[in-house]
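Participant: Quick one, fold the following:
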Amino acid sequence: MARLPRASWLRTALAERIVRRALSGLELRVRLGTTETLGLGGPVLDVHEPKAFFRRIGAGGLIGFGESYMAGEWSATDLVGVLTVLADRAASLIPAPLQKLRALWARKQPAAQRNTPEGSRENIRHHYDLSNDLFALFLDETLSYSSALFRGFPADRSLLAAAQHRKIDRLLDEARVGPGTRLLEIGTGWGELAVRAAGRGARVHTVTLSQEQRQLAVERIRDAGFEDRVTVELLDYRRVVGEYDAVVSVEMIEAVGAEFWPEYFMILDRLLAPDGRIALQAITMPHERMLASKNTFTWIQKYVFPGGLLPSSEAIEQITTERTALRVRGREGFGPHYAETLRLWRERFEEQAPEVGALGFDQTFRRLWTFYLAYSEAGFRSGYLDVQQLLLTKETSR
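Facilitator: The predicted structure is shown next:
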């Protein structure tokens, strides 16, 4: 990561001019080296190597901004605070004329990251097959890797497991999961939702593309005494067959990709029994920002979630209405709860830095993950991102 990318002097100079102008109007204190300060005051962003910082942004835009942090060329004592200010102004950081020319200067998503059945397997492995031991270092004992639902703020780490169960139970309640329910879960994770559903007497079919997650989920389900009620398959959602009384999926739609959203909902429609219910938990972004960025290659896609894209509420409504008999019957947003969840994960991850290193992950990886967790937290704190639980049922007239 220390090697600087190639960038023309013109592109670098233009990037520096745009970035300086943007930073000067933000409630930040940006220290460029030891000789210059920009901004209106606020959280401090220390740029230790200004030339490298601007060159990376010139070469890669916002990808370069994240890479510059990974390389240690800038830092912030209050990283979330800095990123929250930036997230709050995400739509206006780049001048309007350049926004209109986005298709000319922004990098396109690589074809290799398309979420075809083969591409999805590789995209999921990139993130979820890193190491079960790594995730166990910063998640709570439920191994739930999605937003919790707290009773109040600030959240306490000792209450995180209970807040995760509260989230899971609300989804299961919405889907009316109980004794004898035929439940499909798309995206097994490490099996906590399947265990909780089986504990209600449901018969669970849960599918995942992560070999690492499946292996540990099977062990956890067996240890809980529910292996006779839960089947865990290494299977793409497009290959699921059967009919189910309920479908539950937690933060999996983000890995589907806009190209495949219609197929995803059409498959849910096909799999759901006539009187069935679907409970989804999804991270969402504003519709206009989703449209503007859906074809752009981002830092998150390059380093964290290949092929990932957050839907908007409008996109979900439009696709389900036009392509399926499914209708959104309930919606509850709780973005601030995700900000707190991410804070607890990030603090724990930072505390466990020596253990992360002992697993074989170097300093660049640790800076990458610190930035990813802080960047995500900032998105929710600014209101740029939301997380919602959605209830869908079939329209009876069709």
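Participant: only C-alpha atoms for contact and neighbour calcs from this point on.
Facilitator: Noted.
Participant: ok, residues contacting the lengthiest helix in the chain?
Facilitator: When the chain is parsed with DSSP state H, its longest helix is helix 363-382. Outside helix 363-382, the residues that touch it by Cα atoms under 8 Å, 6 or more residues apart in numbering are 1, 66, 69-71, 79-81, 83-85, 87-88, 300, 303-304, 335-336, 338-340, 342-343, 345-346, 349-350, 353, 356-357, 385-386.
Participant: The structure of the following sequence is requested for comparison with the preceding one:
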Amino acid sequence: MSDTSTLRTAAPRIRPDLELWPDLAQLPEGPRARVSARVANGILRAVCRRLDIQLVHPDEALDPTRPAIVLHDEEEFLLRVGSDGLIGFGEAYLTGAWESPDIAALIGTLGANIDRIVPRWMQRLRRVHVRREPRRHQNTIDGSRSNISHHYDLSNDLFTLFLDPTLSYSSALFPSEVVQNDGHRVALAPAPPAEDASTALTAAQHRKIDRLLDQAGVGAGTRVLEIGTGWGELALRAAARGATVRTVTLSQEQLELARERVAAAGLADRVSIELLDYRLVEGEYDAVVSVEMIEAVGDEYWSTYFRKVDELLAPGGRFALQAITMPHGRMLATRDDFTWIKKYIFPGGLLPSVEAIERITAAETSLRVADRLSMGAHYAETLRIWDQTFSAATPQVRALGFDVTFLRMWHFYLAYCQGGFASGYTDVQQMTFVKESR
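Facilitator: As a prediction, this is how the structure comes out:
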């Protein structure tokens, strides 16, 4: 028999600041909203039964071994989910209409069974019900700057609170067994770190960066272009190898701190950092490296992105790409959807599939895949550590001026992504390309 306990989380009824969170101010109302709520209720209960998810109220006992949804305001939850699907699901969490003792486990269960959640006949009607992403989120040169600023210019101090000292905001690569699978390699799930989590994460971030630099052939005298600076750690490690690095970003906050870090390391003569769109870069480089930036490119510009890399690489040059990916069929089905992540975290974002990347590079460039490592389980562990560290830093986050709704949003974002990687719904790849002679 499973051990059960009553988890009496005090109802976290959030009263969002309506100037900061205007879309949380009103509940959906009217006949259509009520009908949608009834439909959502039926689907929700059927899914919970089928997937063994506990659907309970705060005073009911919970089995800690099973994922759970704890309803603090069932009416609000159903109205929001019924009217706005997964956006409503996330917004109902922001207002405290529901809670879960382990959001990552809940999302992992849903992600592993995504094709079974909604009946097939309803999936065929998704275009009628699911909102399309606003045109203002298109990744034009001006639009990309705005989209990137929305997330990355929040506050350098905020990111410093939960990232490790390298300030790497991308999947780390922990020690683990690597196996061959269908033409590429897979880094299996890492063991929980035996040492301090921050120390383990720092080492794993260095391992990730060093592997990318090795794959790109970066060494003394290499001319390196980095597309997407982050806070400068990859540029620093490339320059320490004797390379000359040009790195471009669209985040003013990242630019300023990355320049400070480069200057402090005494490497300003080897690293130049510019506020510049990748489409405007000129020159010739022996190596191009880009870490989790392609997710912000947008599918309408993927061809532009890869053709630009091809144009910038010297003959025989190498391109090392780290990309978050999703299955091709799922990407095609959802690429125009307006999701909670796109609304609140990454406007204009879209995860490519490995198939889409390989098709575009094969058809439109001289870039050819030389190596691919899948490491999604490592992102789940990276996110777990980030979420744990962020939660522990709650007082410091509040001191920066972020409110309780933001805290819930950020926790939901990190745990939601952790569940996606743990379930295999999303993955992350290190892909190496070599520029062949035409």
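Participant: hang on, the earlier thing: how far away from the center of its chain is the longest helix of the first structure?
Facilitator: Remark: helix 363-382 of the first structure is offset 11 Å from the chain centroid, using Cα atoms, centre = their mean, to the nearest Å.
Participant: Likewise for stretch 192-210 of the first structure?
Facilitator: Centroid displacement of stretch 192-210 of the first structure relative to its chain, using Cα atoms, centre = their mean, is 22 Å.
Participant: likewise stretch 321-339 of the first structure?
Facilitator: That offset, for stretch 321-339 of the first structure, works out to 16 Å (Cα atoms, centre = their mean).
Participant: what's the answer for stretch 228-237 of the second structure, then?
Facilitator: 18 Å.
Participant: Report how many residues lie close to the alignment partner in the first structure of residue 150 of the second structure.
Facilitator: Mapped onto the first structure by TM-score structural alignment, residue 150 of the second structure lines up with residue 126. If you count neighbours by other Cα atoms under 10 Å, residue 126 of the first structure ends up with 15.
Participant: So which bits of the host helix or strand of residue 126 of the first structure are buried?
Facilitator: Element membership for residue 126 of the first structure (DSSP states H and E) is helix 117-128. The neighbour-count check on helix 117-128 of the first structure (16 or more other Cα atoms under 10 Å) flags 119, 120, 121, 122, 123, 124, 125, 128 as buried.
Participant: Give me the mean deviation of it from the second structure.
Facilitator: By mean Cα distance after the TM-score superposition for the first structure, the fitted helix 117-128 of the first structure averages 0.3 Å away from its aligned residues in the second structure.
Participant: so is the corresponding residue of the second structure for residue 225 of the first structure in a helix, a strand, or just coil?
Facilitator: Under the alignment (TM-score structural alignment), residue 225 of the first structure pairs with residue 266 in the second structure. Secondary structure, DSSP: H, G, I helix; E, B strand; the rest coil: residue 266 of the second structure is coil.
Participant: now do residue 37 of the first structure
Facilitator: Residue 37 of the first structure ends up strand, using three-state DSSP.
Participant: residues near residue 34 of the first structure, how many?
Facilitator: Counted by other Cα under 10 Å, the residues lying close to residue 34 of the first structure total 10.
Participant: What is the three-state secondary structure of it?
Facilitator: coil.
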